[in-house]
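Asker: Pasting the sequence and the predicted model now:
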Amino acid sequence: MLKRPARLQVDPETITDDDKPPQTGTVFNIWYLKWSGGDNTRNLIKLKFRVNIKNDTGYTKAGTNSPICLFFARGCCYQGRKCNYAHRIPTDLDYYPPTQDCFGRDKTADYKDDMTGVGSFNKINRTLYVAGIHTTKNVELVLTRHFEEFGAIEKINVLHGKACAFITYKLESAAQFAKEAMLNQSLDHEEILDVSNDS
């Protein structure tokens, strides 16, 4: 049970249109943080916000089986304790329907071609593909430090010389959370991570 109220991660007055990716389509979907109705170019722009699990976790108006707040995972929920979604990382005690991710978004029958999106309800996927890594020393330790706060990691496989890695979590929901929390973030340098499902 969470003992303190969730804090505001950002002041709603400070959120501007500059926090959206550049327009590549006709409609901006705040839920998926992307444009639709145009080309499928993936724009990697470092986000201004990042979740701090230790400081940001707290109770909200969410019920016992409520999904996790997607904006909490991205570090930009402006509702705090008034949010209708949970402000915490997923645990092994949580139940999420097989057709939804931990954020309550509906999965699809097949993965998207670029492996972005919510994922498939036909396969449990606990592994993330992380590209854009600039670190060359102690890569496994750096990845562990940045990704382990979202859940227990089973293994990390770094492809040295290719600037990418595969991170496998014990829980599928932890992988889902980490994907949203670390997409367009940095490790210890100014790189911008591209995080997607691996299947």
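Answerer: On my side now, so go ahead.
Asker: Every contact and neighbour count from this point should use C-alpha atoms.
Answerer: Fine.
Asker: how many other residues sit next to residue 142?
Answerer: Applying other Cα atoms under 10 Å, we find 14 residues neighbouring residue 142.
Asker: try the one 3 residues further on
Answerer: Taking other Cα under 10 Å as the criterion, the count of residues near residue 145 is 11.
Asker: Quickly find the element holding it.
Answerer: helix 139-147 (DSSP states H and E).
Asker: Please pull up the helix or strand immediately following that helix.
Answerer: Next along the chain after helix 139-147, taking DSSP H and E as the criterion, comes strand 153-159.
Asker: buried ones in that next one?
Answerer: For strand 153-159, a neighbour-count test (16 or more other Cα atoms under 10 Å) marks 153, 156, 158 as buried.
Asker: and it, what does it pack onto?
Answerer: Contacts defined by 3 or more Cα pairs under 8 Å, 6 or more residues apart in numbering; DSSP states H and E place strand 153-159 against helix 139-147, strand 164-169.
Asker: what's the most buried one of those?
Answerer: Comparing those on average neighbours per residue, with mean count of other Cα atoms under 10 Å, the densest one is strand 164-169 at a mean of 22.
Asker: tilt between that one and helix 139-147?
Answerer: 50 degrees (axes from the mean of the first three to the mean of the last three Cα atoms, to 10 degrees).
Asker: so strand 164-169 versus strand 153-159, what angle?
Answerer: Using the same axes, to 10 degrees: strand 164-169 against strand 153-159 is 170 degrees.
Asker: for comparison:
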Amino acid sequence: MDVPKRRLIWDLVQGGLSEESFIAQFGANPRTTPEIVRVELEESLTERSTDNLRFALILAFRFGLSRQWAPLLCKLMGEDWHHSHEDIAGALQDLRFPVTIDCLYRTALRKHDYLAYNDNESLAIKCIWALHDIGTPEAAEKLQRLSQSDLSARVREKALKRLSALAVTRPGDPVPAYRRARDQKVRPDWDLGGSQRDK
């Protein structure tokens, strides 16, 4: 992604540019052409570009996420050259795709020097919330493991709390407001077989 495109994205998120003007100047609409974001994510990985990754994620959050990107996001999550792990965890929470369970679990246990200021707790907690929102028995099992891990007491407590919340959730319960808001970020037309969304 070249510098002019990054400037356009920055102007858009700062409110200095309307979405219509952004699309006209950018040359394509990421909402209707999701390949734009996928290509930028792939280039970020190939080039190990922190800036590219940051701006590609901004586009993804602004114009919609696709479950088709989940394996790519998990690859990026396993890399140490960037500082976007928490943003990627947020994207995976929005997607709620069971294939990301192992990735989220491994990430919750990893340590990054740049997150040492809080002992990596914020990233681990984001992963815990993502596992909770996936909500499958496999996700619950990972939450159970995290609640008994050698992570900090605060992280273990959060894992146990999210696990307990899953235990009292029944089919037909209303969808929490925060999840409804997150669902709006995922484009169903980019989904992998829409009927699998909450499985």
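Answerer: Looks like it arrived, so ask away. Quick caveat: nothing in here was measured; it's all calculated off a predicted structure.
Asker: What does the superposition give as a TM-score?
Answerer: The TM-score (TM-score structural alignment, normalised by the length of the first structure) is 0.28; 96 aligned residues with a Cα RMSD of 5.7 Å.
Asker: thinking again about what came up before, could the helices and strands packed on strand 153-159 of the first structure go into a markdown table alongside distance to residue 27 of the first structure?
Answerer: Shown next, in a markdown table, are those (distance: least, Cα to Cα, whole Å):
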| stretch | distance to residue 27 of the first structure |
| --- | --- |
| helix 139-147 | 31 |
| strand 164-169 | 31 |
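Asker: Residue 196 of the first structure is nearest to which of the ones you listed?
Answerer: strand 164-169 (9.9 Å; Cα to Cα).
Asker: From the contact counts, what lies against the closest one?
Answerer: Helices and strands touching strand 164-169 of the first structure, by 3+ Cα pairs under 8 Å, 6+ apart, are strand 127-131, strand 153-159.
Asker: which one's the longest helix in the first structure?
Answerer: helix 172-182 (DSSP state H).
Asker: for the second structure, same thing?
Answerer: Criterion DSSP H: the longest helix present in the second structure is helix 153-168.
Asker: buried set for that one?
Answerer: Per 16+ other Cα under 10 Å, helix 153-168 of the second structure contains these buried residues: 155, 156, 157, 158, 159, 160, 161, 162, 163, 166.
Asker: Quick one: the helices in the second structure, in order.
Answerer: 3-13, 19-26, 35-47, 50-63, 70-77, 85-95, 101-109, 121-134, 137-147, 153-168, 177-183.
Asker: got the buried residues for the fourth one?
Answerer: Put plainly, it is helix 50-63 of the second structure. For helix 50-63 of the second structure, using 16+ other Cα under 10 Å, the buried residues are 51-63.
Asker: who's in contact with the residue lying closest to residue 86 of the second structure once chain neighbours are set aside?
Answerer: Setting aside the residues directly before and after it, residue 86 of the second structure is nearest to residue 123 in space (Cα to Cα, 6 or more residues apart in numbering), at 5.4 Å. By Cα atoms under 8 Å, 6 or more residues apart in numbering, the residues touching residue 123 of the second structure are 85, 86, 89, 107, 108.
Asker: Enumerate every residue touching the second one.
Answerer: Under the criterion of Cα under 8 Å, 6+ apart, the contact partners of residue 86 of the second structure comprise 122, 123, 126.
Asker: now it: how far from residue 144 of the second structure?
Answerer: Distance of residue 86 of the second structure to residue 144 of the second structure, given as Cα to Cα, to the nearest Å: 21 Å.
Asker: before we move on, what about the last one?
Answerer: Distance of residue 108 of the second structure to residue 144 of the second structure, given as Cα to Cα: 13 Å.
Asker: measure stretch 13-26 of the second structure end to end?
Answerer: 14 Å.
Asker: again with stretch 164-176 of the first structure
Answerer: Counting by Cα to Cα, you get 18 Å between the two ends of stretch 164-176 of the first structure.
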